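Enquirer: predicted model follows, preceded by the sequence.
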Amino acid sequence: MASLTSRTRRTIAAGCGLALVVGGAAGFLGRHELNEAWLKYQWRDRHYNAAVMEKALMIAGGNPTEAQNESKEAVTIAEQFAQARTAPGVVAPGAYGNAFTQIQGLTHSAGTWKEVTGVPYNADDPRYRDYYSNSSGGAGHVTGRITGLAADNANHVYAAGADGGVWRSSQGGGAWTSIADTLPSLSGGDLQLAGDGSLWFATGESNTGATSFVGAGVYRLGSPTSAAFAPTDRVGGKELESTTIGRIRFGGGSTVFAATNRGIWYHAAGSKAGAWTFGFAPNPSWMPEIKDDAGNVLVPAGSNWGGNTASGPTDAAYKNIVNDIAVDPKNPKHVVAAIGWRSGDAYNGFYETNDFTTGPSGWHKLSVTLGSITNTSDVGYTTFAFSKTGDRLYALVQQPSKISGSSSLAGIFVSKTGSPKGPWNKIADAAQLHNSGSALDRKGYGVGVQAWYNQFLTVDPANRDHVWAGLEEVFETKDAGSHWSAVSPYWNFYFPCWNIADSKNTCPLAGHPDQHSVAVGTRNGTPVVFFGNDGGVYRRPVNGQVNANGNATDLESTSTDGTLDALQYYSVSVGTETAGSGVVVSGGLQDNGTSNLRKVAPNGTNGDTEMGSGFGGDGGDSAADPRQGCNQLQEYVYLAVKVTNNCATNPGALSEATATSWSLDPGDPNPRFIAPVGLDGADPDTAIFGGQFVYTVPKVWAARDASAVKKVFDLGAGHSATAVSMQDGTAYVSWCGPCNNTGFTRGIATNAGGTWHQLTLASTFPNRFVQGLTIDPANTQHAYAAINGFSRRFTEGPGAGVGHLYETTDGGATWTDTSGNLPDVPASTVKQLANGGVVLGTDLATFYRAKGATTWQVLGTGLPLTVVMDLESAPDGNLYAATHGRGIWSIPAPQ
């Protein structure tokens, strides 16, 4: 799918006094932007006026039936995150495993990393209720996206983060311990307990639904209540490397199935030995060659793969995605699969086999009717759930033809015979679920608008009619769909119980939106259900209570102690706290706004007992004044930059006039979803942004609107900045455009030498994403560029080249590969330190090369092997790393 890189923004004023920030290209209004508009109106009048809101939406250029920007944003960031690691092609199997092996051969420099954000993160912190905050919405204490959950009947619950590995709690949630930090991939696809008590962790998050790049296979832990995963726990060999795995399922206690983006695979459940067996893929001509560790070909390269067609590798990423597998409890050889791309394809639909051991020939596609859907190409992302005895089969179905509408949910269906052939009866649709206590606005943002992205479905083991369904919200039925309750709504803002003042807010905890995983277990003898979403893990009793609106009154967050640090940062910024009481550490997060942690001492201790969120929605890139850490630039997305002088502290701004943050959004026509923002290293009063245009902001901390933003250079139509760096007024800005795999182009612009110009990059400079830039403080002609993606050995695409760090000493006229002994792993950020050394942040580790040295070391010890998105040198003498799945960490800067 094409990424949505064109976004025009404007601020409008409606007669009711609403101010809306709107994506003009498609006319979509984001959920957090809708929240801002609605809150401003509610604070004024206390009651939501649908007619006024609809008028405001229409003035904004949007169709109120298409206010689904949150869904579009989720598509975009998934694609752009993948593009940076795959362009100009796709990644061949074995890439991350190879990098992991290379890292094991490197020495470590001195120093130990310390976790900075291992404290509670309160999304409803009453200190931060500024104009752009979601605080008081009811999410409570949050962490990052949880893609897998498993629980037993003895207080143990396990959680897999989107890029943070696996955690264990022995008290039914809370006091979490990480148990997978040494694995070569911490990207969570699924997590399941087998009948023998072993815990299975499938790596490679499937929520991108696109190109595979982060998986290292499946791991089995025999004693999960006490042990931790090790690389030797991998099941099989490298055959599932570089895949995404959406579900793992067990059949009859003897076989485990993996639903991957490269078809269905299976393995004996009682052993790690032996390769996975390829079961089925609907489009074998689009499969890559896959070998086992001995070099035996398990799957031959299809006729549409690799060099056989011009677009083969790129298109192949979508051709064999398996959404879910269900094993019939009555017959373990009867296996059902939901296969299909979210935007529709001829192969989409339900498949089954009555004897999976016969291989691909045993599988066949079913002809089913799901409500009005009779064409299986219109059956998209689907999740199955059998009742314990197999007499009921439920299905939550996304509909590709509706993916651009206000909801792409086809419905929730049940086959009361347990047969995948049906007949299928619809037991819920978007309208019915909305009327069950949903917080979503039916006129603009329908239930299931992100059904392609967030789904779970499970049946109470003790009651075949008791079902939980996860979309943006969590829904529950106790009578097989006759009645539903939105037990965990999107937020509380639309409900009469809500008030910005906590003393007047009578709403129960709403939980965080965007659901991905579910598990039923026992806590202190009581059956409980756990929900995993973009804000962490929530729990409630299996037989819980709801209020008159159908919302749970007994929902709890399990992140109240801060031990489950799965936070997915895009950036980190550090500056001195007022009165010199430490530093302020802030950063932008996936779907969790911007966090503030204040009074952090140089030794890592925190004077602030918990973090709060000064800005809502997705957080993006950021920058902080090193002299005053509450002077901050924080991006929402698409270069919607806000400036604040007090960390956006505000107990309850009732209007824009009393806000403590202001928008500097320049209205760029083509920014990246996470667009680069920075400060001049020699003059922290000057900022630099990048979209299609390069912008500078003199006296940025006094700026109050976009009139302070100066457009200084046009990178070119269709080009989008990927990184910025500035020192003493000299800047380097990298860009891509097109940024997707097909036709990918990149470049670097600079004003080194006095005037802005595009650099001519030699053919030896990799045709991959330039994701990070840094300038030598002592010589602005000297700079480094960090290169994302894998080198040519693993990246199938034109001009991929080799290396991950390039250096110029002549203002960009020439560049030299200084990668040396660096492992071949995507790099996202680079910093030259005050001592002349260089630090590089990558998808698996942070590396250090001392001044004058020619070889690299792993920087320090103790940092989990996860994606490092940003590195910042701080005034306290520490180096801070923002990881995309394990929070923020710090280490004393090498001397």
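Expert: All right, it came through fine. Just so you know, these numbers come straight off a predicted model, no measurement behind them. Residues are numbered from 1 along each chain as shown.
Enquirer: rest of the way, CA atoms for contacts and neighbours
Expert: Noted.
Enquirer: give me the neighbour count for Asn283.
Expert: 16 (other Cα atoms under 10 Å).
Enquirer: cool, Arg704 as well?
Expert: Neighbourhood size, Arg704 [other Cα under 10 Å]: 16.
Enquirer: now it. Nearest residue, chain neighbours left out?
Expert: Leaving aside its sequence neighbours, Arg704 sits nearest to Trp662 (Cα to Cα, 6 or more residues apart in numbering; 5.5 Å).
Enquirer: does that neighbour sit in a helix or strand, and which one?
Expert: strand 661-663 (DSSP states H and E).
Enquirer: show me what that strand is packed up against.
Expert: The contact analysis (3 or more Cα pairs under 8 Å, 6 or more residues apart in numbering; DSSP states H and E) places strand 661-663 against strand 641-644.
Enquirer: take a look at this one as well, against the first:
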Amino acid sequence: MFQKISLDSEQNETQDARGYIDYMYRIRANQITGKLDLNDEVRAYNAAETLVSSRSLGIQWQEMGPDNVGGRTRAILFDAKNANVVFAAGVSGGLWKSTNGGQSWQNIGDQYKCLTIVSLAQGPTGDIYFGTGEGLYFNNGTGTGGFIGQGIWKSTDGGNFFSQLQSTQPVSAVNVFVDWADVNRIAVSPNDPNRVYAATNTGLKVSHDGGLSWVAVYGPVGVISSTDVKTGNDGYVHASIGNKYYRSTAPDGDDFQLPTGQSSFFTGSFSRIELAVAQSDANYVYASTVNSSGGMAGVFQSTDAGLSWTQIGPGNSVNFNPFAFFEPQSGGQGDYDDAVTVSLTDPQTIFVGGSGIMYRYTSTTGWVKIVDAYQNPFFGFYVHPDMHALVFNPFKPTQMLIGCDGGVYITDNALQDQPEFYSADRNYRVTQMYSVAAAATGEVTGGTQDNGTIYIDFLGNTTMSGDAIFGGDGGYTEISHNNPDAFFGGTPNGVLFRSPSKGGGASTFFDFRIDKDNNGKIDEGAEFVTPFILWEQLDSPQVSFYACGSSKSIWFTPYAVNFSIIPDWFRLSSTIGAVSCISFSHDGNDLYAGTTAGYVYHCGNIKDVFNAGKFHYSSPTSTVWNVADSGIKVTSVLVASGRYIRSVAIDPTNNNNIVVTAGNYGNTSYVWKSNNALSDTIVMADITGDLPMMPVYGSTIDISNPNNLIVGTDFGVYSQDLSTGVWSEENTGMAHVPTLMVRQIPFNTIPYLYIATHGRGIFRSSTLAGVNVGISSQNTILDNVIVFPNPVSSLVNVNLNLAKPALINISIFDLNGKHFANELHNLPSGENTVAIKTNSLANGTYLLKVQAESSVFTKKFVVIK
């Protein structure tokens, strides 16, 4: 039966940050130690710097959006010198500036080599600092799932230009602790603009010279992370070091003490402490604390600048727990999302935000819930879940900006009984994508972290506007090229679905063989981001191969786009490890899948078996289907033991050639190729070469030239010439942003590159497609030449438009210049189509040259038989 998907019903699970963080951590951490050694990231970053000047393919990227869907934002700063200027930063999307109080944004961060910005601060003279590296969740002391930073950057001209403070550049160390990998918070003395404090992954540090040099301040013995630091107008400094509260012994001091007393604030055990100091009265200091299960451990207040404390918000209560998904509930994820701030006009009014709930406290009303994203998700009273920053506008004391996993939200009336909130993500392009898919006409979808599956159809307020067509955390996504209304998506851990109307009416399409309890999930379980792939036979719309991976199997159905049925599902192979990536060959006959245990599986003859009518069961209730008897050939190879296989790229012209990429820092091999992938014994050769030692998340082989390999990494896109092994950086038009998926998909028959970045949305490129290659500057007669289909088999059509009747010369060459064909055609003015036979051409890439008098067009096309 059809089961309509209620995406909201999965909300509690899909919004759980731990699932996301665990997923990213397993992809990136070393498979042996289970740790993400920051030294490995530092070494990879330094190596990546050496490839910056090399751009072999010259790929030019075009940003596609979305420009109205934000991403995780931990840092917001109002410019104290300009009432209209505010800064915000995505944790992997860089720095953004608004000159109209947050109503719209402009990018000012792509020019810098580090986009992982998590903290912002401004000194009394106007100097602005930003800190990099996300270490503010589930910190194990040796790095988290977040991306490494590059210390602190400073602007002395009001935020127009920033430069890195060289004293804060991370340097590889002999132990796992790397200074300046994460700069969680920055604070500047209100009295001395050169006195700067930084809460870092290796403790609290202070500079006396505006960041030129730093010293570690007093704290616990050993290397312990500092997660927060605040300065009051009285000059006292308040810090969280090792999840304990410390205060400077004097204003603008370098010495810190651990106060003692009877309050449970001093005796409690916390997993995180967030601090806030009242600007109107620095005697009022607040601490929002998190217990070991991620729930509220209590809110504490000091009225004597941190010497003594009183608990004003209960701890370990199921009824007061902003870090839970709903109340009543214990536990939560406050170590991921804990935010607290104080009203600018009343030192006894504070706000605490967390997973999806925000409370306001006053001395007269006590605690009042003003945001509940799960129980009251209505316009005006909704803030996207996972709040990380609450910042008041110094020029408008009732206006507050909220940084959250959905970007930036604003309330203009924070002190009213019920404030109203609205999204402020206009042109704030910091979306963290997992995946990308494209329609034949260029529209795109992408699965995101915590912002659903986004659809960009160029028909919104801008051409980059996106709509969330599926909610929760996104996953893989596909758009049918036979039926452009047919969309496919997923949410975490094996919830997969399809839609007959571009996101509307989504439902699962599993049968009882893959989902016996009919709950919309794969019974065997699956990866947090569950891989699936769609292959279609363009001349037969009902033939639509769909394969997905579970925690121990590869599953397949041949009729995914037939919405009139629940198709039969077939287990192609069991696997060692969960399926982590999956790919179809260009002709649909071969499928490759990688696993979390380092294996690659090949399932061959799929299309042949389908054409032979062997994808069927003996009865509608049967669960018995023999893979071997059907003719499916299954082989496997261990590529990288215990590691996360991230992608398998298949040569579009030869299914025997594949490239495999893997994750997990702390290794020396990340890319392999095989030239015998169809054989019984697959041989893999390491081609990592001088690519920086870092996870390679996605890959594709160029259909126009199968020697071009394009991959996505923590530092953007790289290419390798497979014939020489030479690597090049390919980030023109985009920043050095983590890139999790790389695909080549036909757009109006032209193969475009598409990438999903984890911090700057979706990009595409036509550079390798040969669009209008070698156009003459005198195209006065010949216009608008289109070659289709592309790839071709036995016949290629050349569509062209002539301004007047002319003799047309059409020639075909290979990439080495060898001439294969030449035809002359006398054609009338207007639109014409000429068919050229290609059945004598071998598989490969060719150039088709069309000349009319002085007008010349050259097009690339690919022959695949």
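Expert: Great, that's in hand. Just so it is clear, the model here is predicted, and its values are computed rather than measured.
Enquirer: what's the TM-score for these two chains?
Expert: The TM-score (TM-score structural alignment, normalised by the length of the second structure) is 0.74; 700 aligned residues with a Cα RMSD of 3.5 Å.
Enquirer: coming back round to it: which ones are touching the equivalent of the residue nearest to Arg704 of the first structure over in the second structure?
Expert: Trp662 of the first structure maps onto Thr508 in the second structure, with residues paired by TM-score structural alignment. Shown in contact with Thr508 of the second structure (Cα atoms under 8 Å, 6 or more residues apart in numbering): Phe2, Gln3, Lys4, Ile5, Val495, Leu496, Phe497, Arg498, Gly520.
Enquirer: the fourth one reaches Gly504, doesn't it?
Expert: What it means is Ile5 of the second structure. No - contact between Ile5 of the second structure and Gly504 fails when scored by Cα atoms under 8 Å: they sit 10.3 Å apart.
Enquirer: could you check which of those two has the larger neighbour count?
Expert: Ranked by neighbour count (other Cα under 10 Å), Ile5 of the second structure and Gly504 place Ile5 first, with 20 against 14.
Enquirer: relative to Val444 of the second structure, how far out is that one?
Expert: 22 Å (Cα to Cα, to the nearest Å).
Enquirer: then Ile710 of the second structure?
Expert: Taking Cα to Cα as the measure, Ile710 of the second structure and Val444 of the second structure are separated by 20 Å.
Enquirer: got it, and Asn675 of the second structure?
Expert: Between Asn675 of the second structure and Val444 of the second structure the distance is 32 Å, computed by Cα to Cα.
Enquirer: please apply the same query to Val352 of the second structure.
Expert: The value you get for Val352 of the second structure to Val444 of the second structure, if Cα to Cα is used, is 37 Å.
Enquirer: swap in Ser855 of the second structure?
Expert: In terms of Cα to Cα, Ser855 of the second structure sits 34 Å off from Val444 of the second structure.
Enquirer: looking at the two, which has the bigger crowd around it?
Expert: Between Ser855 of the second structure and Val444, counted using other Cα under 10 Å, the more crowded position is Val444 (26 against 17).
Enquirer: which one in the first structure is aligned with that one?
Expert: Under the alignment (TM-score structural alignment), Val444 of the second structure pairs with Val585 of the first structure.
Enquirer: its match touches Leu597, doesn't it?
Expert: Yes - with contact defined as Cα under 8 Å, Val585 of the first structure and Leu597 form a contacting pair (5.2 Å).
Enquirer: how near is the residue nearest in space to the middle of the first structure to Thr357 of the first structure?
Expert: With distances taken as Cα atoms, centre = their mean, the residue of the first structure nearest its centroid is Gln590 (5.7 Å). To Thr357 of the first structure, Gln590 of the first structure is 41 Å away according to Cα to Cα.
Enquirer: likewise for Gly716 of the first structure?
Expert: Applying Cα to Cα, the value for Gly716 of the first structure to Thr357 of the first structure is 55 Å.
Enquirer: do the same with Thr722 of the first structure
Expert: Using Cα to Cα, Thr722 of the first structure is found at 48 Å from Thr357 of the first structure.
Enquirer: ok, these two, which is more surrounded?
Expert: Of the pair Thr722 of the first structure and Thr357, Thr722 is the one with more neighbours under other Cα under 10 Å, namely 29 against 13.
Enquirer: the more buried one matches what in the second structure?
Expert: Matched by TM-score structural alignment, Thr722 of the first structure corresponds to Ser580 in the second structure.
Enquirer: Val609 of the second structure in helix, strand or coil?
Expert: Secondary structure for Val609 of the second structure, judged by DSSP: H, G, I helix; E, B strand; the rest coil, is helix.
Enquirer: that one: how many residues sit nearby?
Expert: By other Cα under 10 Å, neighbour count at Val609 of the second structure equals 15.
Enquirer: any idea how far Val543 of the second structure is from it?
Expert: 13 Å.
Enquirer: Ile566 of the second structure: what's it in contact with?
Expert: Met1, Phe2, Phe509, Phe510, Asp511.
Enquirer: any idea how far the counterpart of Asp702 of the second structure in the first structure is from Asp776 of the first structure?
Expert: Alignment note (TM-score structural alignment): Asp702 of the second structure maps to Leu833 of the first structure. For Leu833 of the first structure, the distance to Asp776 of the first structure (Cα to Cα) stands at 8 Å.
Enquirer: please apply the same query to Phe530 of the first structure.
Expert: Separation of Phe530 of the first structure from Asp776 of the first structure (Cα to Cα): 49 Å.
Enquirer: re the thing from before, what's the mean distance for the strand holding Trp662 of the first structure versus the second structure?
Expert: Compared with the second structure after the fit, strand 661-663 of the first structure shows a mean deviation of 3.8 Å (mean Cα distance after the TM-score superposition for the first structure).
Enquirer: who are the neighbours of the next helix or strand after that strand, in terms of helices and strands?
Expert: The helix or strand immediately downstream of strand 661-663 of the first structure is strand 677-680, counting by DSSP H and E. Judged by 3+ Cα pairs under 8 Å, 6+ apart, the packing partners of strand 677-680 of the first structure are strand 622-625, strand 683-690, strand 720-727.
Enquirer: tell me which of these approaches Leu433 of the first structure most closely.
Expert: Closest to Leu433 of the first structure of these, according to Cα to Cα: strand 622-625, at 37.6 Å.
Enquirer: what does that closest one contact?
Expert: Residues outside strand 622-625 of the first structure that contact it (Cα under 8 Å, 6+ apart): 571-576, 587-588, 630-635, 677-679, 684-685.
Enquirer: go again with 7 Å.
Expert: Residues outside strand 622-625 of the first structure that contact it (Cα atoms under 7 Å, 6 or more residues apart in numbering): 571-575, 587-588, 631-635, 677-679, 684.
Enquirer: which bit of the second structure covers that strand?
Expert: Strand 622-625 of the first structure lines up with residues 477-480 of the second structure when matched by TM-score structural alignment.
Enquirer: and Phe530 and Asp776 of the first structure? Which one has more around it.
Expert: Using other Cα under 10 Å as the criterion, Phe530 of the first structure and Asp776 rank with Phe530 on top: 27 against 20.
Enquirer: this completes my enquiry, with thanks.
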